[in-house]
Every structure is written in structure tokens, then in C-alpha cells.
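> only geometry, no sequence info:
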């Protein structure tokens, strides 16, 4: 769990407790998919999860902490996905192909997962989510920078490359928010434009 997440009151340690938390988060995902996060009420979450309201509050002090826990899970999956996709990259062409595929995967994921859309649409209004977005962008930028340096044979200034990669990753999050907020045909063109711009930047950085 990232440092910026509003922590649960009681972190689950036993299997039964972890399963209960998983059930709560699953219920919240279903509610978000149906009604959006703004309509979520703690009493309804407790009822549908089959737990008492007191038990719910033992784990999550408020609705925001549940949303943050969900965002943290998606962020962890994001970092793992990018790490896996870039792990074997050893050439400029492979780097560009891998990143291009990642962008398409993310866009389709955002379209298919209303929970992700809901959470990140509200990012700008929630400081914790903004901090989390920055944190995961930095983590992903580090992964991308390492892949670029590997392609370059470790020839290059790491801090400079990381800064450029941070811009790529952070603007990518903004691109996805914009792309899902407009009609799908327009969204696909926005994503395609982002890929073209980023492709030129990556090609330049990957070139020794």
C-alpha cells in the first residue's frame, strides 16, 4: 500500500479478515459500477457485504478510505503490468512496441472498468488520489527510464531520463481521463495522438 493512502483503521491479518475486506471492496466495486462512487453509503456497503456497520468501520473509517484502497490496488496492478511489459525490452524497436501496446491495453481497461473511470475522474478533487497518481507515475517513470537505459547500454543521465519519463507517464494518466470523457471515436484519436507524441520522445531517448 502506498504511503499516501488514507489507511484502514484495522489492517487485516487473519484469513477471515482479509476475506471480509475483499468482500467489502467487491461490493463497493459493484455499487460504483451501478450508481457511481458519489451514491455510495456506508450503511448500504455494510448490508450488501453482510457485515455490521461497526465491523465496516473497524476496517474503513469512511467512504474515502475505501475508494483509496481500491485505487491503491489498481495502482499496484498498473506498476506490475508495466514492469512485466518492459522487463525483457532490449532494443529501441521493442521498447516502442511494448509501450504502444501498453497504452492500448490501458485505454481498453479504462473503457471496460467503470470503477477505474469513476475513481480517476474524481482524482483532481481528491488530494490523496492526486498524491497517489503522482506516486504511481513516479514508479512507472522509473521502470520506463531503466528500460531506456538498458536499450542505451546504460549510456545517459538517469535523472534527466526519469524526469522525461515522468512527464510521459503523468500526461498518460491525464490522456486517459480525457479519452474516456469524450465520445469513443474521439477518445481513440486522442489516444493515438498521445502515442505518436510519446513515440517520438521515446525514440529520441532510446537513441544513443
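Arrived safely, thanks for sending. Computed from a predicted structure; not experimentally measured.

> going forward, measure contacts between C-alpha atoms and count neighbours the same way
Fine.

> And stretch 123-137, what's buried?
Across stretch 123-137, burial judged by 16 or more other Cα atoms under 10 Å covers 123, 128-129, 131-137.

> ok, and what's touching it?
Contacts to stretch 123-137, defined as Cα atoms under 8 Å, 6 or more residues apart in numbering, come from residues 2, 4-6, 68, 71-72, 75, 79, 120, 166, 169-170.

> one more structure, for comparison:
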């Protein structure tokens, strides 16, 4: 999934993709330090204010070494976004794979929404990345591809619960539920915590009513 999204975005000129993937353990460790440094800087000051020189200095690498893997800071943000997307998909797949009845779906879905909301609240990097999604074509494409992948996990669960349902309708419902979830999270973190909690609870009720229909 990650490779296909990155290739599509690079082809469209939407993002400056990483120059090369690290092949040796030493290089992988260096890239990890770079991304950890970038995450810390984004948490402190936001991605707009982050500078490549700051990332290199905090990671303890030369600026030339940083540019070997990341041509600019958009490539760093893209790499962080892809990583969080992959982690999220693994979590969703694990939570939904054994769902076999309506109550199981309710518990699994509600738990996933709570986890996702908690991550948005706890990780400034996630908030920074996704708050800028609508202004960046590559991140919009990544978000849509992520929603489609997550919808596939949900469709698989729904088919077990509603085997006679129209597959196309299930796919449309699942995709809409996930995409609305992204929007709900962005709205929830843009207001005070009390109102944000109410918005997330309302989203869960709406989504579960739709998923349980039929």
C-alpha cells in the first residue's frame, strides 16, 4: 500500500518522495534518528517552521546525509504520514478481523475511534500532518487511499454480518464512514476538549447506526 501510494504521488508531482530507501542497518538507524528528530521539532514548532538544518543537527547527521534520503521537508512529513498510516491500518485490521456479530462490530469500531481520537490528542505530529491535509494534494491522496484500505477491512466484517447485502452498497457505506471519521477528528481537535468529546461520541453513534442498518 505505502509503495503504491508513494509511486502515484511522485508520478503526479504531488510530493517530493524520499530519494532512496536505506538498505543497510546503519543507514536505517540514521533514518530513524532523522524521523525522530523531525517528529520532535514538529511537536515543538510545527512542520511549517521546521528547517532541514535543524533536523540534521538534532539527528546528529550532516545536512548532506539528510538530503541523501529526504530531498526536502515535505518528503519527511510524507514519510511520517505514511508510517502512521501503516500503523493505523495494522491496528484496524487486527481489531476487525475476528468480528462475527453486531455487538462485536460495535465494540471493535467504538474502540478504534477512541484509540484514533486519543492519538490525535496525544501526538502533535499527527495533528500537524492531518491539519494540513486539505492544502497538500499528496496528503489528500494518502488520506483517501488510507480510507479505502480501512474501508476494505470494514467491508469484510460487514459481509460476515450481512451476507445478503449489496457489496457495492457496503463498500460505499464503509468508505463514507471512514472518510467522515477523518473529518470528525479534525473538527474535534479544533475545539475545546469537552466539545470535541461530544463530537466524537456523536460521530460514533451516527456511524454505528449506519453500519448496523439492515
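Arrived safely. What you are looking at is a predicted structure, and each value in this text was computed from that prediction instead of being measured.

> what TM-score do we get after superposing?
Here the TM-score for the pair of chains, by TM-score structural alignment, normalised by the length of the first structure, is 0.95; 204 aligned residues with a Cα RMSD of 1.0 Å.

> Find the nearest non-adjacent residue to the residue nearest the centre of the first structure, please.
Residue closest to the mean C-alpha point of the first structure, counted by Cα atoms, centre = their mean, is residue 75 at 3.8 Å. Excluding the flanking residues, the one nearest residue 75 of the first structure by Cα to Cα, 6 or more residues apart in numbering is residue 136, at 6.4 Å.

> Residue 187 of the first structure versus the one you found, what's the distance?
Note on residue 136 of the first structure: its distance to residue 187 of the first structure, by Cα to Cα, to the nearest Å, is 23 Å.

> Please name the residues that touch residue 37 of the first structure.
Going by Cα under 8 Å, 6+ apart, residue 37 of the first structure touches 31, 118-119.

> And it, what's its match in the second structure?
Per TM-score structural alignment, the equivalent position to residue 37 of the first structure in the second structure is residue 47.

> distance of that match from residue 125 of the second structure?
8 Å.

> And residue 207 of the second structure, by the same measure?
In terms of Cα to Cα, residue 207 of the second structure sits 26 Å off from residue 125 of the second structure.

> Could you do residue 66 of the second structure as well?
Noted for residue 66 of the second structure: a distance of 20 Å to residue 125 of the second structure, by Cα to Cα.

> Same question for residue 22 of the second structure.
23 Å.

> Could you report the neighbour count for the equivalent of residue 23 of the first structure over in the second structure?
By TM-score structural alignment, residue 23 of the first structure lines up with residue 33 in the second structure. A total of 18 residues lie near residue 33 of the second structure under the criterion other Cα atoms under 10 Å.

> hang on, isn't residue 33 of the second structure packed against residue 59?
Yes - contact criterion Cα atoms under 8 Å: residue 33 of the second structure and residue 59 qualify, at 5.2 Å.

> Now residue 10 of the first structure: which helix or strand?
Assigned by DSSP states H and E, residue 10 of the first structure belongs to no helix or strand.

> That one maps to what in the second structure?
Aligned partner of residue 10 of the first structure by TM-score structural alignment: residue 20.

> Now that match: closest residue in space, sequence neighbours ignored.
The shortest distance from residue 20 of the second structure to any non-neighbouring residue, by Cα to Cα, 6+ apart, is to residue 69 (5.5 Å).

> distance of residue 134 of the second structure from residue 30 of the second structure?
31 Å.

> ugh, wrong one, residue 124 of the second structure
With distances taken as Cα to Cα, residue 124 of the second structure is found 23 Å from residue 30 of the second structure.

> what does residue 104 of the second structure give?
For residue 104 of the second structure, the distance to residue 30 of the second structure - Cα to Cα - is 42 Å.
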